[in-house]
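Asks: Predicted model follows, preceded by the sequence.
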Amino acid sequence: MASQPSPSDLRRAKFTRRLPAALSELAGPEHGTVSPPRHLAWSGLTTFDLDQPRLRMSYYRIVLAEGRHDDLIRCLNPGLLISLWPTLRTLISRDVREHSFDELAHSTQAAA
């Protein structure tokens, strides 16, 4: 009899399906004001100034937590994600992303 996958295994599989193959696929802006799709920012703030540290962090948390594959590619910038990762990793499920992208694991080690 096969064992049932754990909730963390199911969560990991769900997140892995949403990830692009490489961080280089991310094509989001680095500066300026952005408005994520309505299915991501449907209540509260609907625009975020990426030049404001708190708003940038909020935007990245929302996109990483709720975004679909295409949202991640369209909304996230690889350089910003790497620079924000040491803080973001404490706020969201990080194991799948760090396992998938060496750049994120390295940014964490450099910040330590």
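Replies: Sure, I can see it.
Asks: C-alpha from now on. contacts and neighbour counts both.
Replies: Noted.
Asks: Which helix or which strand is home to Trp42?
Replies: Using DSSP states H and E, Trp42 sits in no helix or strand.
Asks: and the comparison structure, right after this:
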Amino acid sequence: MAVGLPGRYDDIAGRVPRSLGDLRGPSAGEVALPLHLCWSGMRVYDVGDPAIRLGMYQVVIAEGMLADVEAHLDARLLMEVWPRLRRLIHSAARAEWESRFPALAEHARAHAAEVAAELRRAREAVRARAEEAR
């Protein structure tokens, strides 16, 4: 009987810290992610820019091991981006993070209307640009 490869998120529980206090990443400045996290494209991120931080946090959660997560993420900044970040990461990762840290899920619920409004504005802007291009 053939055995398949393990799923990418089979080990997600071991890649989530036990406590948000274990996150000791920078809260300001630029961060150069190691090649094993970013092997192509952008590697240096300004964590002071919420949009740039969102991309960096997505990469670290998707690609990183526990040591990467603890070294590159900051608890306060994670909380700030979580309402948007949770939409960008795999459902298994989202479920594990929110199960372990209910405050993340609560914060996302508190900001759900704001995030939905941002998405509507973005969709409208894309539609307007498409109409202009015609």
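Replies: Arrived safely, thanks for sending. Source: prediction; values computed, not measured.
Asks: and the residue most central in space within the second structure, what does it touch?
Replies: By C-alpha atoms, centre = their mean, the second structure has its centre lying nearest to Gln58, at 3.1 Å. Residues near Gln58 of the second structure by C-alpha atoms under 8 Å, 6 or more residues apart in numbering: Leu85, Leu88, Ile89.
Asks: corresponding residue for it in the first structure?
Replies: Aligned by TM-score structural alignment, Gln58 of the second structure pairs with Arg61 of the first structure.
Asks: To which residue of the first structure is Val69 of the second structure aligned?
Replies: Alignment note (TM-score structural alignment): Val69 of the second structure maps to Leu72 of the first structure.
Asks: tell me the SS of its match?
Replies: Following DSSP: H, G, I helix; E, B strand; the rest coil, Leu72 of the first structure is assigned to helix.
Asks: so where do the helices sit in the first structure?
Replies: 7-18, 53-66, 69-75, 78-88, 95-100, 102-111 (DSSP state H).
Asks: Columns distance to Ser43 of the first structure on top of those helices, output as JSON lines?
Replies: JSON lines is the format used below for the helices of the first structure (distance: least, C-alpha to C-alpha, whole Å):
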{"stretch": "helix 7-18", "distance to Ser43 of the first structure": "23"}
{"stretch": "helix 53-66", "distance to Ser43 of the first structure": "11"}
{"stretch": "helix 69-75", "distance to Ser43 of the first structure": "17"}
{"stretch": "helix 78-88", "distance to Ser43 of the first structure": "21"}
{"stretch": "helix 95-100", "distance to Ser43 of the first structure": "26"}
{"stretch": "helix 102-111", "distance to Ser43 of the first structure": "29"}
